[in-house]
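Engineer: What shape does this take:
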Amino acid sequence: MDTLTLGDVTVTRVREYYGPVDLTPAAFVPDSAKELWQAHHSWLVPDFLDPETDIVRSAIQTWVLRSEGRTILVDTGVGNHKDRPHAPVWHHLDTDFLGNLARAGVRPEDVDLVINTHLHVDHVGWNTYLDGRTWTPTFPNATYLMTKADFDYWNPANENKTLLGPGSQKVFEDSVAPVHAAGLTHLWEDTYQIDRNLRLHLAPGHTPGSSVLKLASGSDRALFVGDLLHSPVQILDPDANSCFCEHPAEARATRRTLLGSAVDDNALVFPAHLGGHGAAEVVRQGTGFAIKSWAPFTPYTEHA
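Structural biologist: Sure thing, here's the model as predicted:
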């Protein structure tokens, strides 16, 4: 498995899915200019864009962090056997994610913390697994860290009108509520200090309770930004939101702030869904940013 050491923390990339997401660039990142994709076509293909179909390629993956003796998962993907009729790519998915996690040296009972950067369908799925007819916490010894803002926003009891609409159907019920009912959640606000190396911060916009995980260990810095970035074109044009951002103006402002912070701190940026090398260092360029260098993770192949 691909592992990177940052100060006293190791970061391992664990794959659930990599491939097409049935959206064109114009649909996936509607604020982005067609010319931007064309200008950078040479390196967006094949890791981030299928040249034959013009469909975006995306990764569903979990970052496994080991820090101060604890095993920490950042986001838990889509999950198996989940009923997702309004998201066909994820409907009744059946992957070897737990096998991939085991190959990274992690058994479900080994996990100490689960961080859900936000509560979208593709970030909470492996919070639970289907045990007979019951959705059961996958990581029975873990504390699941969720923002209170997202917990309240996506809780169907609160009847919020969301951008995803039917796309969020059943997600809270099968992937969030069971771990909360089991007493395994911690709902945090504003910031949450995990240990000397890791701290969570609210980063609203994509969802009201979206968060980032900041790593500072020795001289190394990193930002795990969840869906602040779905595509590397959003580094080049940070005003370009994905089609899934609940609060567009706030998402743009948060993205610019965090990318600026990454430059100032020389922090490696870990989005949730990038294929290719998965993470990047960024620099300022014009009114936006550019990729300075990629992380040394091995690019995925679609059928591996």
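
Engineer: Only C-alpha atoms from now on, for both contacts and neighbour counts.
Structural biologist: Noted.

Engineer: What are the buried residues along the longest helix that the chain contains?
Structural biologist: Ranked by number of residues, the top helix in the chain under DSSP state H is helix 248-265. Of the residues in helix 248-265, 248, 250, 251, 252, 254, 255, 256, 258, 259, 260, 262, 263 count as buried by neighbour count, 16 or more other CA atoms under 10 Å.

Engineer: To check against the first, give me the structure of this:
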Amino acid sequence: MAGTDEMPPRAGGTWQVGDVTVTRIDEMTLDGHTAAQLLPGLAPAELARHRDRFGPGLLRPAQAGPDSERVVVSIHTWLLRTPRHVILIDTATGNGKSRPQAPALDGLDEPYLARLAAAGVRPEDVDAVLITHLHADHVGWNTRLVDGRWQPTFPRARHYFSAAEQRYNAALSDGRAPDVPPALGPRVGTPYPGVYDDSVRPVIDAGLATLIDVGGGEVLDGLSFVSTPGHSIDHASIRLVSRGQEALFAGDVMHHPLQVHAPHLSSCFCEFPEAAEASRRAVLAEAAERNTLIFATHFAESSAGRVTRAADGYAWSFA
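Structural biologist: Prediction:
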């Protein structure tokens, strides 16, 4: 996920899911893409049909013609406080990372840790990090530069992520051809180079990684990984169940609420668009059926909401 123009982030929000408090920790907000750039295949008529659903917090007014609106996306982390643990879901982009392929993510200097501290959490307080996938804007704060070396930011935390994602990204980093399941369909992209080496490998080398088989059951405190591949090779959403309430941290299954109303559209950052669409449709169907509270990673405004069935498919409403 990347853009070209950074905007001041919105303030985070807090929700309660059973015994678990969920707080959004912001890194930054971007509006570097038009809707058609972010969602290739979006027809002008389709955008016109849905345009009125989105205010300026999600779609910037046109500056050069009716189809030049810029979509607003957020990059943030979800902080969970359970009765036993302090948990982060994804760790945003990180400071000082070299990302020349994505200028909006390159060499950042964001007060992310100060925002985490404002929520009452120091890096050493975090005892678990759950990662949906190993893209640049989801693993960056895994590490920070100390004495010229990338070292774990959260030194007490177990970092849980897909073993298949790890194998794939390690192969690319080492210059080897990774295994790609044919069922994912055509691959149209790969992760940014350097991400694995500066944001994932140091956590593994420090003995802080727990590699999991996605779909293998609860990892801790009502949290489990749900297989939703396509955006990346083994992308996972994360389900939370607590006291009969349910939420889903959907990662990059969707980048913008437009995709709820038009689920056939995969983002320009999806590596396997056919599988990404199938995962998105499965998430939407289940969320509508179960009235699941969805916590998105890139939706602007509150980033949290619910999916309902509509005459033309699905509809999104912010919580």
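
Engineer: just to revisit the earlier point, can you redo the buried residues of helix 248-265 of the first structure as CSV with distance to residue 202 of the first structure?
Structural biologist: Formatted as CSV, the buried residues of helix 248-265 of the first structure follow (distance: CA to CA, whole Å):
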residue, distance to residue 202 of the first structure
248, 16
250, 12
251, 12
252, 14
254, 10
255, 12
256, 15
258, 11
259, 15
260, 16
262, 16
263, 19
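
Engineer: most distant residue from the middle of the first structure?
Structural biologist: residue 132 (28.4 Å; CA atoms, centre = their mean).

Engineer: The second structure: which residue goes with that one?
Structural biologist: The alignment partner of residue 132 of the first structure in the second structure, by TM-score structural alignment, is residue 147.

Engineer: the strands in the stretch 51-200 of the first structure, which residues?
Structural biologist: 55-67, 70-74, 113-115, 128-131, 134-137, 143-147, 185-188, 191-193, 198-202 (DSSP state E, counting those that start in this stretch).

Engineer: Tell me which of the ones you listed lies nearest to residue 174 of the first structure.
Structural biologist: strand 134-137 (6.0 Å; CA to CA).

Engineer: how much does the closest one stray from the second structure?
Structural biologist: When the second structure is superposed, strand 134-137 of the first structure averages 0.3 Å from its matched positions, counting by mean CA distance after the TM-score superposition for the first structure.

Engineer: Name the residues of that strand that come out as buried.
Structural biologist: 135, 136, 137.

Engineer: Closest one to residue 60 of the first structure out of these, please.
Structural biologist: Distances from residue 60 of the first structure to these, taken by CA to CA, are shortest for residue 137, at 19.6 Å.

Engineer: number of nearby residues for the closest residue to that closest one other than its chain neighbours?
Structural biologist: Spatially, and ignoring its direct neighbours in sequence, residue 137 of the first structure is nearest to residue 128 (4.3 Å; CA to CA, 6 or more residues apart in numbering). By the criterion of other CA atoms under 10 Å, residue 128 of the first structure has 24 neighbours.

Engineer: gap between residue 128 of the first structure and residue 47 of the first structure?
Structural biologist: 29 Å (CA to CA, to the nearest Å).

Engineer: Likewise for residue 261 of the first structure?
Structural biologist: For residue 261 of the first structure, the distance to residue 47 of the first structure - CA to CA - is 26 Å.
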